[in-house]
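> kindly generate the corresponding structure for this input.
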Amino acid sequence: MAIADQLNPDYAKVLTTGDSYTGGEFFFEEKTNLLRDIPDIEEEFDDDEAPESLQEAVRSFLLVCAVAEAEEALVNRSMLIQASQYRDRHDIYAEWVQGLISSWQALVADNESTTRESFEMTWKDLSKTWPDIPTFEELWSHLEDVCGDVRLVVVNSGGEEVDWGAKRFWILVGGQKLDRGFTVEGLVTTYMPRPKALTPDTLQQRARFFGYRRSYATGIRIYLQPEVRIAYGEYVKDEGVLHRALREHSGRPLSEWRRSFLLSGGMKQLVRSNVIGRSTVNLDFKEGWVQQRNLPKTSTQSSSNLELAEAFMWELGGELKDVRQVLPESRFKDERMNRPITTFAAGRNSEDVVRFLLSLSVEGNDHLTVTAICAWLSSLPEEQEVDVVFIDSLDSQSQTGRTASGLATNVFTGRSPAKVGSEDISKLTYTGDRSVHAGNPTLHVRAFKVTDAPFSAPESDRVVWFAVWVPSDHRKNVVLEVLP
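Predicted structure coming up:
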């Protein structure tokens, strides 16, 4: 919502959900044993036969209903099949499920052995998370009645309405109408063969299985495609960062909060474009390196940045080592003559790096870059360390000079000689600046002699520049609000 909007809130408070709530953290961090994969091999849609994972999901639901029947519990139990955005597929899924239930009802009545074995296998799976589930024999005795009592409804613009008081057991099949504003009573089984949503708001809204369900969570099963399961797990982590940022801002006007959001799981956009009222920009951390692009405007800014960098280097002095003593010879090499030593401080606290970056005077889009880097660093687990590298120990005497436009494009000294193959480092004298990192996120700080700086020497001879390496398992998008 735009700051100027009269509905923009004055403050925000993060509310606790209560002990009985089951949300993202519950399912994707605490109780991942309630999740089941829809195998990739079933992604190819075939309307001839119901996928095995769907059959398992329906069996699981029917057994949960049998528990309610055995215990004479007057509660709703429901299964949600988030089939597709295409209505013709809703009908196919409905036909599959109705066919399964009808055939199983007859087979259960005949005590058919193969059907009995398949239900008993599903019962054993439920018992892994539901220690006090009734015996299989007891549930089997109720399954014929349960199959006759289940009501199946297709939920779309032309489908039926759901009267929760009319029946206890429901199976709902649909797509977009189930995404938003639809409450599903007593939801225990979710089957979602749909691919990953493109925006976090849609991903979250599809999670009808979030809710106050802890009292019967042991019987819940959620069937997802693997990429969707990963996306929900990443979303939960990103949401935690947002909540932490709001809690830290507590007590101050919301208009002063610079919005920043992390997007994991390959998502590029924060929300659907027609619902956002703010100007935002996406910064992609997926290329490995994120770097400063602009010169400071004044000699005072340049001098201040140099003092801050030297103070940071002095602060880390006892921990700094020659990079050649830190990185393995199998991937790093520097045999250049008459070059200052590049120093490496391993395992720093990310807060130290955030503090340093926020203290720098930067220009243009570098404000967004610094904010994005700091938001990302603040999202890392507390135990995640960051390495700090001072290229050439902030020395620039051996440099012939660089232009501002050249630095905006690339700050890295490349491999030498450049023509040597990428795997053959034995013939190299230097593997290049981009190789100066280990496994941790890494900050590079260096000084450049800038030939066309808008200020003169000595400030133009040592202009501080930064770059940050993002390990592949931490690469995200960061969405930032652009303030007027």
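
> drop to CA atoms for contacts and neighbour counts, all remaining ones
Fine.

> how about the helices in the stretch 51-200 of the chain?
52-70, 87-109, 113-127, 136-149, 200-205 (DSSP state H, counting those that start in this stretch).

> contact partners of the last one?
Contact partners of helix 200-205, identified using Cα atoms under 8 Å, 6 or more residues apart in numbering, comprise 179, 180, 196, 197, 232, 235, 263, 267, 269, 270, 271, 272.

> narrow the residues you listed to those that are buried.
179, 196, 197, 232, 235, 263, 267, 269, 270 (16 or more other Cα atoms under 10 Å).

> list the ones among the contacts of helix 200-205 that fall in strands.
residue 263 (DSSP state E).

> for the contacts of helix 200-205, give me TSV that also has distance to residue 362.
Below are those laid out as TSV (distance: Cα to Cα, whole Å):
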residue	distance to residue 362
179	43
180	42
196	37
197	36
232	35
235	31
263	25
267	28
269	26
270	26
271	29
272	32
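
> for residue 74, give its distance to residue 132.
19 Å (Cα to Cα, to the nearest Å).

> sorry, slip of the keys, the one I care about is residue 205.
If you go by Cα to Cα, the gap between residue 205 and residue 132 works out to 32 Å.

> same question for residue 51.
30 Å.

> second chain to compare with the first, below:
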Amino acid sequence: MTTSIKILKTVKPPLRWVPEQGEFTIEFLKSKSKDANGPSYAALTEGADSILHEAQRILGRCLPPGNIEEDPETGLVVGYVQSGKTLSFETVIALARDNGYGMIIVLAGTKNNLRDQSEERLKKDLGIDDGGDHWYHLSNPTTSAKNQIETRLQAWQKKSTKKALLITVLKHGGRIEDLAKVLAKLDLSCVPSLIIDDESDQASLNTKAARIKAGLAAINEVSTTYKSILTLRAVLPHHSYLQYTATPQANLLLVQTDFLNPNFAELVTPGESYTGGTAFFIDNADLIVEIPTKQVPSKTNNVVSPPKSLLQALRYFLLAAAHHSLTREKGIKAKDRNRSMMVHPAMATSSHKTYKSWVDKALKTLRRTVEDLHASDPAVAGAKFEVEYESLAKSFPDIRPLRELIAELLDEVFDELNVVEVNGTKDAEKKVNWRATRYWILVGGAKLDRGYTVEGLCITYMPRPLGSAPAADTLQQRARFFGYKKPYLGLCRVFVQGTVKAAFTEYIEHEEFVREALANHRGLPLAKWRRDFILTEMLKPTRGNVIGLGIRRIPVNGWLVPKVMQRDDNAAAANRTLLIDVVTKWRRDFGPDENAATVLSGVKDSPHNVIVDIPLRNVLDDFLLNVQVRDPSDAEQHTAMLIGLAAMLREDESLKVDVFLMNRLDTGYRTREAGHGLPAEHRFAPINQYFSQSAGMLNDRDHCFSDRITLQLRKFDLGTHQRDKSKADIKDVTWFALNVPAKLRKALLVEERG
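Prediction:
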């Protein structure tokens, strides 16, 4: 513990205070280490990225419990989907109790099944179910609970052995308002409080923010749940509010004056066995199986029988379940006791019934077929699964022999398998009891999205289409197949349509970009961070109605050309020197330069030279990061270009650039770009003169390649006189243009600042 405190005292920027782990936190973490699927105690407590250390950092950014004069604090805590955010905030709750917080309120999901899931886990993990001495618990309290809450808080204040009050409440305007009304009648001036908002980007935020920004709604016109959270916060004189999420886009795009705008951000680091987007879509792309569009029911595509890809997914699942049945630990407290499959077709519950009927029918037919074939010839029965088995054997070489798996299907798996709908219909499974049986197939839509944990999920069948410009955070929250699956990752498969696969793959870059930016601003005031995101053009960052900031998308694609260069004389002089130095260096290291006609198809002669195959890393480090771009509009595009190129380089370190030395770097002469009506000292580059589209002419725009990055460098004098170079107003202008081919395109989402 002493070592941990020493580490925490060196955190930069400094914490407000250093929470210490007390008796309950130690007890809690030891209990979690004994969970069937829990990490070791050492993994929970040792190292800067441990659950304990990060929880201490998070709480240490909140208000110190002993100082009741400071204004409320708001923090953002970001993890990955299915990465252990609940364990993180449970540890924060334990620390808060040990360090003098009297009341912790958890906004635990927008649906009853999610609230029940979170509440049951909290009661179990915090020892409330066992009648421990550390907590009072209330669920969705109404106005009738006033005396009960008052009594509990009075007991907390006067007793040396303190039992803190934990309140779990559905994230619903009415429920939160009820709680706020009760608390408003109590004296809470000496009760440090903590609010945990689980899945904080959902429902909590003001869905009228965009209308307010556009002037279509009054500043005080707010959505119901958002208003209820503000009301709750207003009755807590000394509190901190922590927003937990794996998809922080909406939280980060709130206007700076929003009452829920976070002041700081911290991260949750997943454990070693975590498998997220990179594990599935980058490192092990063979785990992703594309569903042909013709196998997905739609208004224009009538599918009347179980699609072949669904039947294939079922065979994968049965083999994975059989392997689990043969190799699992036995006993009540056995680890990793379930294997499950999720079928996630669409929002409409009618589609859930269709897919469930297909699954039921397919399993019944398959079981009967395997039983009949196995009785006469086990090898023939195994042949029904041969394709899937060979695929699994490649990704998971330790899989048991096929003949053993088939026998186990008949002996155990078929009998232990339960297929249920998980949705809001009356016939659906209201609560999955994972201990009732070992193998499950869950069919559903929204209730299997955000926040829902599917135990032992190994096969996901998600024919749900991408839709038109979906929100990045909504797409990512469908990834219930992420999680702590490293021990059996090779037995997992994810079935999606091709467009969904592409969107997930591209989202990963965006997610890592945002996370890296948050890591660089960890603990710092978020108001000082300009929100610039890499985001694929396939996706928008979040639902538009909650975005309070002005944002726009800058494409890093095609020609990127500064309109204004040499905004001041110092920049002009620095860029002239830079151009001479960098061309000298590149000629020495990658040259010599040659006539552009030698590399451009169909060109007999060119006035320009080229140096081919300069590594993108060198072009960035030597020139693009150093050239001075002073015009605000150009600088914004230049920043987008730098971020986009850096992202390309992370994906492929071998990328090369062809550098064209326009007019062999002889100083040309151009007049100020027509139509601006401004004197030459505004220094607009004559873009149209260089990139003219004269029919039948090979112009400067054509000096590039369709599949490679191109950089053009140029020198010219700039004036207003049409023909007389001697009357140039600006001498020796350095100018460049960059072309990014379509296959490497990126897009940067930028915050507009007034």
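
> would you pull the TM-score for this pair?
Put the two chains on top of each other and the TM-score (TM-score structural alignment, normalised by the length of structure 1) is 0.83; 466 aligned residues with a Cα RMSD of 3.3 Å.

> nearest to residue 33 of structure 1, of the contacts of helix 200-205 of structure 1?
Of all the contacts of helix 200-205 of structure 1, residue 232 has the smallest distance to residue 33 of structure 1: 14.7 Å, by Cα to Cα.

> for residue 437 of structure 1, see how far away that closest one is.
30 Å.

> next one: residue 393 of structure 1
The separation that residue 393 of structure 1 has from residue 437 of structure 1, given Cα to Cα, amounts to 16 Å.

> so these two - more neighbours on which side?
A count of neighbours by other Cα atoms under 10 Å puts residue 437 above the other of residue 393 of structure 1 and residue 437, at 25 against 19.

> contacts only, for that one.
Residue 437 of structure 1 neighbours (Cα under 8 Å, 6+ apart): 327, 387, 469.

> ok so it is a helix residue?
No. Judged by DSSP: H, G, I helix; E, B strand; the rest coil, residue 437 of structure 1 forms no part of a helix; its state is coil.

> list the contacts for the closest residue to residue 707 of structure 2 other than its chain neighbours?
Spatially, and ignoring its direct neighbours in sequence, residue 707 of structure 2 is nearest to residue 741 (5.4 Å; Cα to Cα, 6 or more residues apart in numbering). Neighbour list for residue 741 of structure 2: 557, 558, 705, 706, 707, 708, 709 [criterion: Cα under 8 Å, 6+ apart].

> hmm, which of those are the buried ones?
Counted by 16+ other Cα under 10 Å, the contacts of residue 741 of structure 2 give 557, 558, 705, 708, 709 as buried.

> closest one to residue 750 of structure 2 out of these, please.
For these, the nearest to residue 750 of structure 2 is residue 557 (15.6 Å; Cα to Cα).

> for that closest one, which residues are in contact?
Here residue 557 of structure 2 is in contact with 739, 740, 741, 742, 744, 745, 746, 747 (Cα under 8 Å, 6+ apart).

> mind checking which of the residues you listed are buried?
If we count by 16+ other Cα under 10 Å, these have these buried: 739, 740, 741, 744, 745, 746, 747.

> before we move on, the earlier item: need the max-distance pair from the buried ones among the contacts of helix 200-205 of structure 1.
Pairwise over these, using Cα to Cα, the maximum falls at 179 and 263, 20.2 Å.

> and the residue nearest in space to the middle of structure 2, how far from residue 504 of structure 2?
Residue closest to the average C-alpha location in structure 2 (Cα atoms, centre = their mean): residue 511, at 4.0 Å. Residue 511 of structure 2 sits 10 Å away from residue 504 of structure 2, taking Cα to Cα as the criterion.

> over to residue 373 of structure 2?
The value you get for residue 373 of structure 2 to residue 504 of structure 2, if Cα to Cα is used, is 40 Å.

> coming back round to it: between residue 205 and residue 132 of structure 1, tell me which one has more neighbours.
residue 205 (16 against 9).

> tell me where the stretch 351-484 of structure 1 has helices.
Counting by DSSP H, counting those that start in this stretch, the helices of the stretch 351-484 of structure 1 are 366-379, 404-409.

> wait, which of those helices is closest to residue 139 of structure 1?
Of those, nearest to residue 139 of structure 1 by Cα to Cα is helix 366-379, at 46.4 Å.

> against which helices or strands is that closest one packed?
helix 226-248, strand 260-263, helix 350-359, strand 477-481 (3 or more Cα pairs under 8 Å, 6 or more residues apart in numbering; DSSP states H and E).

> which helices and strands does the third one pack with?
With contacts defined as 3+ Cα pairs under 8 Å, 6+ apart, the packing partners of helix 350-359 of structure 1 are helix 299-315, helix 366-379, strand 385-390.

> average distance between the last one and structure 2?
Its aligned residues in structure 2 lie a mean 3.2 Å from strand 385-390 of structure 1 after superposition (mean Cα distance after the TM-score superposition for structure 1).

> now that strand and helix 350-359, what's the angle there?
50 degrees (axes from the mean of the first three to the mean of the last three Cα atoms, to 10 degrees).

> ok, and what's touching strand 385-390 of structure 1?
313, 342-350, 353, 436-437, 440-446.

> picking up where we left off before, dump the helices and strands packed on helix 366-379 of structure 1 into JSON lines; add distance to residue 373 of structure 1 as well.
Formatted as JSON lines, these follow (distance: least, Cα to Cα, whole Å):
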{"stretch": "helix 226-248", "distance to residue 373 of structure 1": "14"}
{"stretch": "strand 260-263", "distance to residue 373 of structure 1": "11"}
{"stretch": "helix 350-359", "distance to residue 373 of structure 1": "8"}
{"stretch": "strand 477-481", "distance to residue 373 of structure 1": "8"}
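
> which of these is buried the deepest?
strand 260-263 (a mean of 24; mean count of other Cα atoms under 10 Å).

> residues in structure 2 aligned with that strand?
The alignment of strand 260-263 of structure 1 onto structure 2 (TM-score structural alignment) covers residues 532-535.

> out of the helices of the stretch 51-200 of structure 1, which gets nearest to residue 8 of structure 1?
Nearest to residue 8 of structure 1, of the helices of the stretch 51-200 of structure 1 and by Cα to Cα, is helix 200-205 at 19.0 Å.
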